[in-house]
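Engineer: next come a sequence and a model predicted from it.
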Amino acid sequence: MKKRILFTMPSMFMGGAERSLLGLLDAIDYNKYDVELFLYRHEGEFLEFINPKVTIIPEINKYKTFDVPIVSLLKSKLYLFGISRIISKIFLKLHCLLSKEKEGVWMHMQYTSRFLQWILPNIPGEYDCAISFLGVPDVLVNKINAKTKIAWIHTDYDTLNPSRRYDRLVYSKIDYIANVSDDCTRKFLKYYPEFISKSITVENILSSKFLEFQSKEKITDFKENSIIILSIGRFCEAKNFDNVPAICKLIREKGLNIKWYLIGYGTDEVIIRSKIKEFDMEDNVVILGKKINPYPYIKNCDLYVQPSRYEGKAVTVREAQMLCKPVVITKFATSSSQLKDGYDGIIVPMDNQGCADGIAKLLNNKVLMQQLSENCAENDYSNSQEINKIYEIIENS
């Protein structure tokens, strides 16, 4: 008899965690496991790419209330959710005032989730394993019936700024906590050493066949007669795209004719555009916006750059390596777990001048550029074997 696995996910909008989930779902042996996916919202560019063997649970309207504007909720039949969201904001402010802790995105998510739990319905069904793949895992703890529960963490815990007390309360009720790299696991355990026995590392699983197929699509956005640099990610503080115009200008001042393309979307787009204008880079830094299929852009760029301030493990870097592209990343806290400096990518300083110098040095070294590509071609970055860690947990539970 097949064992049942449930994944929960907020939505399937374009992002690294969403692409990682697609790879994981493709790697599962469906002869042995029945897999279901519960999405809070049936929305997102990646919905159509979910493995057809996965059963998508019908949408439950009340789970959409995490993101709906509070005013809209108050005017609807779901007004109790709006009231709960208001109360969560009040308690969050009080917590920060009394504890002197800084309010952050993760803490905001914690309080929103906490104060919605009492009116959210249970997710139907009984499962051998349930996995909260992204976000605060309250729903996994309170609303799902499963023998084994796994919470996934996709980022460097140093950057999350959560309520530690609430984290401990939730994670104490979960069987396993999966981080996407050994560095991220170490960062997590620095704050919660008591969870060492339930902490595991499961690297992002990516589908090489999917990437190769998608990368063959024709594109016309790139301009000829220039060196093409590409960066992909949400337009947010973590990705550091607001410094791309300054870095681009410094590289061009070295005589390199580059065009730097940005794929993504987010709240920082206004800041990025203002920086493009400030540094007079309108012709050289190009925002392409959302792209459901970013892979032909990776395939056709000369250099992929991830200039992040921090990362867990950047899925886009792995994807660029899988498509045999030279890669540059900044020296963020977990950068050493992302690539081997000088072998399948280059790590450059975080500051704008150091970053520009490092990129320019690589672009001027055609031999090294070619060697990085060849080294990437010799490695399997799909991490398909990581699925065995999930199998082991399920079979031994």
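Structural biologist: Looks like it came in fine.
Engineer: CA atoms for contacts and neighbours, from now on please.
Structural biologist: Fine.
Engineer: which SS state does the residue lying closest to residue 340 once chain neighbours are set aside fall under?
Structural biologist: Closest residue to residue 340 apart from its sequence neighbours, by CA to CA, 6 or more residues apart in numbering: residue 346 at 7.7 Å. Per DSSP: H, G, I helix; E, B strand; the rest coil, the local secondary structure of residue 346 is strand.
Engineer: near residue 346, how many other residues are there?
Structural biologist: 23 (other CA atoms under 10 Å).
Engineer: for it, what are its contacts?
Structural biologist: When contacts are counted by CA atoms under 8 Å, 6 or more residues apart in numbering, residue 346 touches 327, 328, 329, 339, 340.
Engineer: which of these has the most neighbours?
Structural biologist: residue 327 (29 neighbours).
Engineer: how close does that one get to residue 241?
Structural biologist: Relative to residue 241, residue 327 is positioned 16 Å away (CA to CA, to the nearest Å).
Engineer: take a look at this one as well, against the first:
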Amino acid sequence: MKTIALFFPSFEVGGVEKVMIALANQLKSLQYEVVVIAKDKGVLRKLLYANVEVVDLGNRRIRSSLFFLKRILQKYKVDCLISGPDFPNFISIMANMFSRKKVKLIITQHCYFNIETKRLGIHGRIFPFLVKLLYHKADVVVAVSDGVKNMLKQMGVPAEKIIRIYNPIDFSLISKMACDNIDMDETFDKYIVYVGRLSYVKNVLLLIRAYALFHEQNTTYKLLIIGDGEDSDNLKHEVKRRGLSENVLFTGSMINPYPYIKKASLLVLPSLSESFGNIVVEAMFLNVTVVSTQTAGVNEINGNTDSIYMVSSFHDEGVLSDIMLYAISHPKDPKLLRIRANYFDANFIINEYISLL
């Protein structure tokens, strides 16, 4: 069988990392030789199958791992390299350019070059330039949504090299993890949940403001915020300022949020931008009604199914609050949620990747 390498930053909590782990596990279960090249640290490490070999980047930063990656590709006689997100893609392309024996290179694009990358300063400005300069040298560019595919075409990536493959979600693993016991304060019997980074683009401040309005009309449900990030302190301060400390719980990041999602009455995703939205599909699979801002990625997940409550405003907490109030009393049909979620099952989507190898 072919040897497949996957190159990504680490096993820290993140959507890209979950996708890469799911791919590695699926490929290994299909008897491919699989090598993961990443920093061997992070809570998601436990999700990777024990028989998948990991080559540790150690203290190397992604941007300085070019020649290390080149050596690993040669040492393991890699046939195909799958990388993501942006920096690993750039390094993978250059490592392949400098190698005598080329590997088949599949790079994956997981985000838009918009709000979030613009906030990265010089790196945010150079990313689009590097995409135009390098991406056409990959064999295949996988876009995780049609929106991302269209963005790449507009940036000059040859259309014939781009293929849209939705993120594979490992539902068998989620089913097992969702059955774990949870240690929850008994006062949090009924709650709304958010899961994700606490960063500007995730727009969690809007959710807190909307929840404050929600709480004025419905005191039954509390708010559980799972995740961490640079906005954590500011968000906690906002909760305290509004006198909601007894009603809003911050848990920090966790390897297994699924029992908490499964028990929730509602999941809210208030993001300014989402290229896909793994957590939305995961919640739907667990029969949890979802309220989301109308980002391009979540719009694609919803499709024509009306399985998600979509919010047109990214800044009006009143609009979000009203839809949350309605959704709580009008949950979506669990059968509809599960049917739509299964469209993104890793067992099916892996075949789209296999066709590229």
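Structural biologist: Alright, I've got the coordinates. From a predicted model like this one, the values you see are computed outputs, not experimental measurements.
Engineer: just the TM-score for the two chains, thanks.
Structural biologist: Remark: TM-score between the superposed chains equals 0.87 [TM-score structural alignment, normalised by the length of structure 2]; 337 aligned residues with a CA RMSD of 2.2 Å.
Engineer: just to revisit the earlier point, overlap between the contacts of residue 346 of structure 1 and structure 2?
Structural biologist: Of the contacts of residue 346 of structure 1, the ones still in contact in structure 2 (both residues aligned by TM-score structural alignment, their matches' CA atoms under 8 Å) are 327, 328, 329.
Engineer: what helix or strand is the spatially closest residue to residue 316 of structure 2 that is not a sequence neighbour located in?
Structural biologist: Closest residue to residue 316 of structure 2 apart from its sequence neighbours, by CA to CA, 6+ apart: residue 206 at 7.6 Å. Taking DSSP states H and E as the definition, residue 206 of structure 2 sits inside helix 204-217.
Engineer: which residue numbers in structure 1 go with the next helix or strand after that helix?
Structural biologist: Following helix 204-217 of structure 2 in sequence order, the next helix or strand is strand 222-226 (DSSP H and E). The aligned range for strand 222-226 of structure 2 in structure 1 is 259-263, by TM-score structural alignment.
Engineer: next one: the matching stretch to chain centre, how far?
Structural biologist: Its chain's average C-alpha position is 19 Å from that of stretch 259-263 of structure 1, according to CA atoms, centre = their mean, to the nearest Å.
Engineer: how big's the offset between that stretch and structure 2?
Structural biologist: On superposition with structure 2, the average gap between stretch 259-263 of structure 1 and its aligned counterparts reaches 0.6 Å (mean CA distance after the TM-score superposition for structure 1).
Engineer: who's in contact with that stretch?
Structural biologist: Applying CA under 8 Å, 6+ apart, the set of residues contacting stretch 259-263 of structure 1 is 226-233, 248, 283-291, 294.
Engineer: now do 10 Å
Structural biologist: 221-235, 241, 244-245, 247-248, 252, 281, 283-292, 294, 297, 301, 303-305 (CA atoms under 10 Å, 6 or more residues apart in numbering).
Engineer: the counterpart of residue 228 of structure 1 in structure 2: what's it in contact with?
Structural biologist: Mapped onto structure 2 by TM-score structural alignment, residue 228 of structure 1 lines up with residue 191. Neighbouring residues of residue 191 of structure 2 by CA under 10 Å, 6+ apart: 220-224, 247-249, 260-261, 263-267, 328.
Engineer: widest-spaced pair of the residues you listed?
Structural biologist: Pairwise distances across those peak at 19.0 Å for 249 and 328 (criterion: CA to CA).
Engineer: tell me the residues of structure 2 aligned with stretch 195-205 of structure 1.
Structural biologist: Going by TM-score structural alignment: stretch 195-205 of structure 1 matches residues 158-168.
Engineer: how far is that stretch from where the chain is centred?
Structural biologist: For stretch 158-168 of structure 2, the distance to the chain centre is 17 Å (CA atoms, centre = their mean).
Engineer: over to stretch 292-311 of structure 1?
Structural biologist: With CA atoms, centre = their mean, you get 14 Å for stretch 292-311 of structure 1.
Engineer: tell me the buried residues in that stretch?
Structural biologist: 294-311 (16 or more other CA atoms under 10 Å).
Engineer: residue 157 of structure 1: neighbouring residues, count only.
Structural biologist: Neighbour count of residue 157 of structure 1, defined by other CA under 10 Å: 21.
Engineer: the aligned partner of it in structure 2: helix or strand, and which one exactly?
Structural biologist: Using TM-score structural alignment, the equivalent of residue 157 of structure 1 in structure 2 is residue 113. Following DSSP H and E, there is no helix or strand that holds residue 113 of structure 2.
Engineer: what distance do you get for the nearest residue to residue 113 of structure 2 once chain neighbours are set aside to residue 176 of structure 2?
Structural biologist: Setting aside the residues directly before and after it, residue 113 of structure 2 is nearest to residue 128 in space (CA to CA, 6+ apart), at 7.0 Å. Distance of residue 128 of structure 2 to residue 176 of structure 2, computed by CA to CA: 40 Å.
Engineer: between the two, who's got more neighbours?
Structural biologist: residue 128 (18 against 11).
Engineer: distance from the helix or strand hosting the more buried one to the middle of the chain?
Structural biologist: Counting by DSSP H and E, the element that carries residue 128 of structure 2 is helix 122-134. Taking CA atoms, centre = their mean, one finds helix 122-134 of structure 2 lying 21 Å from the centre of the chain it belongs to.
Engineer: what about the helix or strand just after it, how far off from structure 1?
Structural biologist: Toward the C-terminus, helix 122-134 of structure 2 is succeeded by strand 140-143 as the next helix or strand (DSSP H and E). Average distance, strand 140-143 of structure 2 versus aligned residues of structure 1 after superposition (mean CA distance after the TM-score superposition for structure 1): 1.2 Å.
Engineer: circling back: inside strands: which ones of the kept ones among the contacts of residue 346 of structure 1?
Structural biologist: Using DSSP state E, the subset of these located in strands is 327, 328, 329.
Engineer: quick one: what's aligned to the second one in structure 2?
Structural biologist: Okay, so that is residue 328 of structure 1. Match for residue 328 of structure 1 (TM-score structural alignment): residue 291.
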